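> with the sequence up front, the predicted model follows.
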Amino acid sequence: MTFSFSLVLVWLDLAGVFFFAVSGSLLAARKQFDIIGSLLLASVVSLGGGVIRDIIINAGPPVAFTNPAYLAPPLLATVLVYFLFSSVQRFTSLLVLFDAGGLALFCITGTLKALAAGMNPVAAVLLGVTTAVGGGLLRDITANEVPQLFDPKDIYALPAFAGAASTAILSLTGTFTAVSATAVTAVVFAFRVTAWRRHWHAPLAVRGWHRLGLGTAENGR
C-alpha cells in the first residue's frame, strides 16, 4: 500500500462512527428521547459494531474504550441533531443516508482489521458485514424498532457483503488504495440507498410466499 494503512483505517473508522451516530440521534429524535437518550443511542449504534469486531478478533480492549477520539463523534452528532433537527425535513431519508454512510465505511474497516488480525478472507468478509450491520441492529432493538436487517421489504446486508468482499479482494491483490477505498464506499452507499428508494428485496424464506401488502396472498395463506 502506498499510504499509511493504520492512519487511513482510523479516519475511515471515525467517519463511520459519525455517520452511524447521526442516524442514532435522528432515530432518538423521532422517538422523542431526551438528549441523554439521544447520546446513548448514538453511542450504541456508532460504537457497537466496532466493539463486536474487536472482541471477535481478540484485539484486547475495544478501541472505542481505549481511544478517546471515538467518543467525539457520538457527542458531536447528538449536539448537531439537537440544534438542527427542528429545521430538518424528510427525516426518514436523512436517517437512511447517514446509516448507509456508516454501513459503507464499517464494512471496509471491519474487513481490513480482520485481515490484519490474520483471519482468512471468508471470515474477514463475514466480520466486515457483522461490523457494518451490528450497530444498526443494536440501535433498532434499543429503540424498539423492527431491525432493518430483518425487514423483508428492504435490502440491508447485501450492500455490506458487496463492500466487504470487494475490500478483501483489493487488499489481497495489493490494489487497496485511497482511491479504491473511496470507490468501494461510493458503490456500497449507492447500492444501499438505491435499494431503499426502489424497494429492492431478496426472496422470502419460502418459495411462493408473498410480502404483506405487496401481493394478494399473505404469508402463503
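Noted; the coordinates are in hand. Just so it is clear, the model here is predicted, and its values are computed rather than measured. Numbering: from 1, shown residues only.
> from now on I want contacts and neighbour counts done on CA atoms only, so please keep to that.
Noted.
> how far does the helix or strand harbouring F191 sit from its chain's centre?
When elements are assigned from DSSP states H and E, F191 belongs to helix 178-197. Relative to its parent chain, helix 178-197 has a centroid offset of 12 Å by C-alpha atoms, centre = their mean, to the nearest Å.
> ditto for stretch 72-82
On C-alpha atoms, centre = their mean, the centre of stretch 72-82 falls 17 Å from the chain's centre.
> got the contact list for it?
Here stretch 72-82 makes contact (C-alpha atoms under 8 Å, 6 or more residues apart in numbering) with 14, 17-18, 21-22, 25-26, 29, 35, 38-39, 42-43, 46.
> another structure for you, compare them:
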Amino acid sequence: MNIIYYIDLLGTMVFAISGAMAANRSGIDIFGATFTGFVTAIGGGSLRDVFLNLRPIWVGDSNYLVAILIGVIISVVANKQLYRLARTLTFFDALGIGFFCVVGVQKSLTYESSQTAAVILGVFSAVMGGVIRDTLMNETPLIFRKEIYATACLSGAIMYVVLGTWGVDTATNAFISTLTVSAIRLVAVKYELSLPGIGG
C-alpha cells in the first residue's frame, strides 16, 4: 500500500471529524452527526471516482468505513478538546482539503487523466465534501463565499503536478503539496484574506 492510500484514509478520517463537529455544533443527535461525518468524508472522493468511471473506493474497502467511524467517535468523545484545539472547523477542514486535493490529483493521473483534468479533479474532490457538509447544515458552502478556499486547493494541485514533473518522489511531493493547501487556507482565515468579488 502506498503513501497516497494512507493519506486518503487520513483525509477521510479528518473530514469525518469535520462533518461530525459541524453536526455537534448545530445540536444534532449522534445519528445525525454520524451521517454528516460519513457524507462529508466520502462525498468529494465518490464524485471524483464517478467522473473517472470507477466504483467509489469505500464500497470495496472497509478501511474507509473504519476511518469514518474513528473520526466520528473522536469528534463525539473529544468534542470540547477539539474545539479548544481549533475553535472552528477550520483546522480540520484545512487538513481535509489538503489531503483530498493531493489524493484526487494522484488518482486522476494514475487513471491517465491529463494534467489539467487531474488538477480540476483534485480541487473537486477536495471541496465537495465541505460543500455537502455545509449544505446539510443549511449554511452557504465556503466555496461560494469570498474566501480563499478552492484557490488554496488549486495552488496545491498545480504544485503536485509540477513537482511530479520535476521527479520529486511521491511521499515528499504529497507532504509539500498537502502542507501548501492547508497553510494557504489557514493563513487566509487568520488574516481574513479573500479574493475580490466580481466588479471589485
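Happy to help now that I have it. Because the structure is a prediction, the values reported are computed rather than measured.
> what's the TM-score here?
Once superposed, the chains reach a TM-score of 0.94 (TM-score structural alignment, normalised by the length of the second structure), with 200 aligned residues with a C-alpha RMSD of 1.5 Å.
> which part of the second structure lines up with the helix holding F191 of the first structure?
Counting by TM-score structural alignment, helix 178-197 of the first structure lines up with residues 171-190 of the second structure.
> the matching stretch vs the first structure, average distance?
When the first structure is superposed, stretch 171-190 of the second structure averages 1.2 Å from its matched positions, counting by mean C-alpha distance after the TM-score superposition for the first structure.
> give me the contacts around that stretch.
3-4, 90-91, 94-95, 97-99, 101-102, 147-149, 152-153, 155-157, 159-160, 163-164, 193-194.
> and the alignment partner in the first structure of I143 of the second structure, how many neighbours?
I143 of the second structure maps onto L149 in the first structure, with residues paired by TM-score structural alignment. By other C-alpha atoms under 10 Å, 16 other residues sit near L149 of the first structure.
> re the thing from before, buried stuff in the match of helix 178-197 of the first structure?
173-186, 188-189 (16 or more other C-alpha atoms under 10 Å).
> then stretch 5-15 of the first structure?
For stretch 5-15 of the first structure, burial by neighbour count (16+ other C-alpha under 10 Å) applies to L9, L12, D13, L14, A15.
> now do the same for the first one: its match in the second structure.
Put plainly, it is L9 of the first structure. With TM-score structural alignment as the criterion, L9 of the first structure matches I4.
> tell me which element the closest residue to its match other than its chain neighbours is part of?
Leaving out its chain neighbours, the residue that sits closest to I4 of the second structure by C-alpha to C-alpha, 6 or more residues apart in numbering is V103, at 6.1 Å. Element membership for V103 of the second structure, per DSSP H and E: helix 90-110.
> return the distance of the next helix or strand after that helix from the chain's centre.
The helix or strand immediately downstream of helix 90-110 of the second structure is helix 115-136, counting by DSSP H and E. Mean C-alpha position of helix 115-136 of the second structure versus that of the full chain (C-alpha atoms, centre = their mean) differs by 8 Å.
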